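Asker: just need the structure, nothing else, for what follows:
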Amino acid sequence: MYFLLNLLGVFVVMGVVFLCSPNKKAVKWRPIVSLIIVELLITWFMLGTTIGSWVINKIGSFFTWLISCANEGIGFVFPTAMANETVDFFFSALLPIIFIVTFFDILSYFGILTWIIDKGGWVISKVSRLPKLESFFSIQMMFLGNTEALAVIRDQLSVLKDNRLLTFGIMSMSSISGSILGAYLSMVPAEYVFSAIPLNCLNALILVSILNPIHVKKEEDIIYVPPKSEKKDFFSTISNSMLVGMNMVIVILAMVIGYVALTAGLNGVLGVIVHGLTIQKIFSFIFSPFAFLLGLTGHDAMYVAQLMGIKLATNEFVAMMDLKNNLDTLPPHTIAVATTFLTSFANFSTVGMIYGTYNSVLSKDKAAIIGKNVWKLLVSGIAVSLLSAMIVGLFVW
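Answerer: Okay, the predicted model is just below:
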């Protein structure tokens, strides 16, 4: 019975997103079905085979190496902070952006990243039927995170129309950052974290195809290469990259502080109206029907709904810490779906981070496309997390 409820949940989530689509007639279902089949095969491969787990771990090791390189630079400037057992979000998740942006700009300078985007995007686009750049972006998000991935392709974004810029904003709600992967793994089971990462990216492709369907002409489906006249010397390029990265850190930091503070302020107002009422509890009540559709029993469904509310109103770290303290008391299915749902950046703060990134690497006018479509970003982020959790739940009981 609970398996069928879990399976029903997949169709319900897809149906809800379809109802939210402003252009239902443009939705193409054949590539969506193809992507779902690919997701089921990937989930089986990762959770059901030894080699699948080995592959994901090797990919994760590369990005862990990138972060360790970034930490060398951070540790030189802030040795005391980096020596602590618990490293603050500013040092662990934001400052590595400076090195990651620089590293991939070096790859772009020598044409390596442009070639990878072109060829890798071509392969995925054959299944997703989306343009090469959007398809490759889904791979970037697996470990780079939304802000880093957007910064890496900022030259590409600068020449896109608003409808495609919105696509990247919507997809960005479903990523995580390799810089905080270690923090996740210290709190929740690794196999579900690594399962969530590729599923989130594929589900982002699926749901953006429903929520913001676009058609790109063949002549427009190209990877932008800056003209040689705009190409600076190598050291000027990497120096500029570092400054771009630092600017992003400052903007994102302001957005995160502001949104978390606003949540606390809103909770204070709600507490005056009704004692003990918080925005987290309101979201928990709203999400409770979807928690049951994860194939959960009554008590577990309400607990996971509570985690959902915490994640959306604050962030996934707070929710994961709560889950960590209850792992010994929960059945495998509940742990699998809860962990998978929490493994993404889908919350209000992330909307601010994406807006801040657009504002810093593009312009205020380009960032306006995010501000006008906040609801689409939130719907997509929540739906991607739910869909990934439901697919993993089908394989763990």
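
Asker: only C-alpha atoms from now on, for both contacts and neighbour counts.
Answerer: Fine.

Asker: now the helix of greatest length in the chain: buried residues?
Answerer: As assigned by DSSP state H, the longest helix anywhere in the chain is helix 234-273. Within helix 234-273, the residues that qualify as buried are 238, 241-242, 244-249, 251-253, 255-256, 259-260, 263-264, 267-268, counting by 16 or more other Cα atoms under 10 Å.

Asker: what do you get for stretch 390-397?
Answerer: Quick answer for stretch 390-397 (16+ other Cα under 10 Å): 390-394, 396.

Asker: that one: how far from the chain's middle?
Answerer: Centroid separation for stretch 390-397 versus its chain: 20 Å, with Cα atoms, centre = their mean, to the nearest Å.

Asker: cool, and stretch 2-9?
Answerer: Worked out by Cα atoms, centre = their mean, stretch 2-9 lies 25 Å from the chain centre.

Asker: next one: stretch 107-114
Answerer: Using Cα atoms, centre = their mean, the offset of stretch 107-114 from its chain centre is 24 Å.

Asker: who's in contact with V244?
Answerer: The contact partners of V244, by Cα atoms under 8 Å, 6 or more residues apart in numbering, come to 98, 101, 361.

Asker: then I106?
Answerer: I106 is in contact with 237-238, counting by Cα under 8 Å, 6+ apart.

Asker: run this one through as well so I can compare:
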Amino acid sequence: CKEQSQTIKYIVYGILSCGYVAYFIAACVLNFQRAIALVVLNCLAVFFIIYDLVKRYKGDSLKRCFRPVERCFRGNVRWLKWKCAHRVFLVVVLALLVTWLAVDTSKRPEQLISFGGICLFLLLIYIFSVHREAVSWRAVFWGLGLQFVIGLFVIRTEPGLTAFKWLGDQVQIFLNYTIAGSSFVFGNDLVTQAFAFQALPIIVFFSSVMSVLYYLGIMQWIIIKIAWIMQITMGTSPTETLSVAGNIFVGQTEAPLLIRPYLQEMTKSEIHAVMTGGFATIAGSVMGAYISFGIDAASLISASVMAAPCALGLAKLSYPETCKTKFKTKDQIKVDSSGEQNILEAASNGASASIALVANIAANLIAFLAILDFINAALKWLGGMVGYPEITFEMICSYVFMPVTFMMGIPYEESFVAAELIGTKLFLNEFLAYERLSKLKNNRLNGLPPVSDSERQWISVRSETICTYALCGFANFTSLGIMIGGLSSICPSRRGDISKTVMRALFTGTCASLVNACIAGIKVETHTLNVDFLSPVLCCSAINNGTAVHFTGSWSNVMNATLYFTSCCDLYNNTMCF
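Answerer: All right, here's what the predicted structure looks like:
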């Protein structure tokens, strides 16, 4: 009976496989451009299947084949130690970096300011380091190196730009399916008009999807592979590396659950690294909400990925390891699988688990916006006593954090607005900061003038991108309680160590986000519009002369299309079009 059922199962699998292959070929033949996404997904699936099969059946044989080479390398090249070869390697890399910066910034000197910002933030962390003599420079430079390489690929190469733009577009399309559920529950009017019914349901949907991916084992596999790359390059312990890698996808209290059984025996430096990773990144669920604001999805995804190695490297600079870790190899660490019985239970549990997060976000927004309004009213009242009623919390932040945003590479005239965003993120939360950034972006897209009544209404695309990277993290004072409470509930015996190091982790996580923004500032280019034909000039002339302009084709359905072309005219008249 077992043999027959096994035979039937193989037959069913064979029929389904043949049917899918036929479908795949037909899709590619009919319209290959339309089937690119399907081709990419299939290539990834085939690669992972082949990798797992080779590892399962030929992994030991391949290890035995390469063992003589490994012994020969270790026996004859003993001089290749960190203290000599790695220092030579470091000098070569730094020389190449300086050369590249000199060539690249010759046309864009503002990028040098961002490089100076990186040096400044690293110097600050080093000055306040616990054990400066014990700093593992391998972890620091490899962390920054991985961050730099990822940023270079994403921002400055055509394949990277295309890949992450495509990925961001797919994520945005995927998240738009939330409208089907939220419209049915709340109605179309509420979904399109009210923030709570537009952005917060995305968190429920994304949490449910993440739970399904955990049930299927996909998320654990991705996290383990990312952690493996970081561990072999940076030389960090598998526990802290796994938690920081998990922070790319899950929140500051969910990622430590991956290493829950090992928290009790982890060193203070490792616990500090775990908290720093939580502060320096954002969860995938809230990322969906930020994308719904209109924040660039590709920048958010790349910022979260880049922040992980940077956070781990800076954590080892701020709180170096002085104790011997008990976890040296990844074989000592086991990631628990999901406890659900089937995929439907996983989806349901994921949606239910998001209720607390959604309620927490809504409650915090209500409280913090009310507190902010009260603080501004109090400051205006106090300022009015001395003839300065314009003072607000945002204005104070703009002056306090202006040097920080300027060192990130934002132009002086826009650095005050960016400083308001940094202050809002640090003292309140990143949700409010991204919401404010989305308003600035919408003002730019709607063609509003840059300055109105001495108040800046929007910032440049380059500054928007830098701010997107700088705000990508949970590092704010309101997250301190969440971090202490979350980790202490997982491991009550380490509450004292968690409380002692959490402020340092907050500082380090903030610096990691700022360094991330500086990397973006070095690589982001300010593009100009190249115009070599007459039609935009004629269109501008028609608009300026008050002639009614009618749009056809895809532009006929675009709201405020005239404003877009008016902005183009402004660019043309300001000699930014060549």
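
Asker: dump the buried residues of stretch 390-397 of the first structure to TSV, plus distance to D300 of the first structure and secondary structure.
Answerer: Below are those laid out as TSV (distance: Cα to Cα, whole Å; DSSP: H, G, I helix; E, B strand; the rest coil):
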residue	distance to D300 of the first structure	secondary structure
M390	15	helix
I391	18	helix
V392	17	helix
G393	14	helix
L394	16	coil
V396	15	coil
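
Asker: which one of the residues you listed is nearest to F90 of the first structure?
Answerer: Closest approach to F90 of the first structure among those (Cα to Cα): V392, at 31.4 Å.

Asker: how about the closest one, what's its match in the second structure?
Answerer: Here V392 of the first structure is matched to A520 in the second structure, going by TM-score structural alignment.

Asker: just give the closest residue to its match, not the sequence neighbours.
Answerer: For A520 of the second structure, ignoring the flanking residues on the chain, the nearest one in space by Cα to Cα, 6 or more residues apart in numbering is I466 at 5.9 Å.

Asker: how much space separates that neighbour from K523 of the second structure?
Answerer: 10 Å (Cα to Cα, to the nearest Å).

Asker: now do the same for V318 of the first structure: its match in the second structure.
Answerer: Using TM-score structural alignment as the criterion, the counterpart of V318 of the first structure in the second structure is E435.

Asker: what count of nearby residues applies to that match?
Answerer: When counting by other Cα atoms under 10 Å, one arrives at 18 neighbours for E435 of the second structure.

Asker: how close does it get to G294 of the second structure?
Answerer: 9 Å.

Asker: pull the number of nearby residues for L41 of the second structure.
Answerer: Neighbourhood size, L41 of the second structure [other Cα under 10 Å]: 11.

Asker: element containing it?
Answerer: Element membership of L41 of the second structure, judged by DSSP states H and E, is helix 36-76.

Asker: and that helix, which stretch of the first structure?
Answerer: Using TM-score structural alignment, helix 36-76 of the second structure finds no match anywhere in the first structure.

Asker: show me how far that helix is from its chain's centre.
Answerer: 29 Å.

Asker: so after that helix, what's the next helix or strand?
Answerer: Next along the chain after helix 36-76 of the second structure, taking DSSP H and E as the criterion, comes helix 87-104.

Asker: correct me, but L185 of the first structure touches E191?
Answerer: No: taking contacts as Cα atoms under 8 Å, L185 of the first structure lies outside contact range of E191: 9.2 Å.

Asker: more neighbours: these two, which one.
Answerer: When neighbours are counted by other Cα under 10 Å, L185 of the first structure and E191 differ, and E191 comes out ahead with 17 against 14.

Asker: measure how buried I210 of the first structure is and give me the count.
Answerer: 27.

Asker: nearest residue to it in space, please, no chain neighbours.
Answerer: V27 (5.5 Å).

Asker: that neighbour - how many residues pack around it?
Answerer: 18.

Asker: aligned partner of K334 of the second structure in the first structure?
Answerer: So, by TM-score structural alignment, K334 of the second structure is matched to Y224.

Asker: cool, and G294 of the second structure?
Answerer: In the first structure, G294 of the second structure lands on M187 (TM-score structural alignment).

Asker: and the helices in the stretch 151-300 of the first structure?
Answerer: Ranges of helices within the stretch 151-300 of the first structure are 154-157, 162-172, 181-185, 190-211, 234-273, 279-292, 298-313, based on DSSP state H, counting those that start in this stretch.

Asker: which residues does the residue most central in space within the second structure contact?
Answerer: In the second structure, the residue lying closest to the centroid (Cα atoms, centre = their mean) is S304, at 1.9 Å. By Cα under 8 Å, 6+ apart, the residues touching S304 of the second structure are 248, 281-282, 472-473.

Asker: as TSV, these with neighbour count and distance to L96 of the second structure would be great.
Answerer: Shown next, in TSV, are the contacts of S304 of the second structure (neighbours: other Cα atoms under 10 Å; distance: Cα to Cα, whole Å):
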residue	neighbour count	distance to L96 of the second structure
I248	27	29
T281	33	29
I282	28	32
C472	31	29
G473	28	30
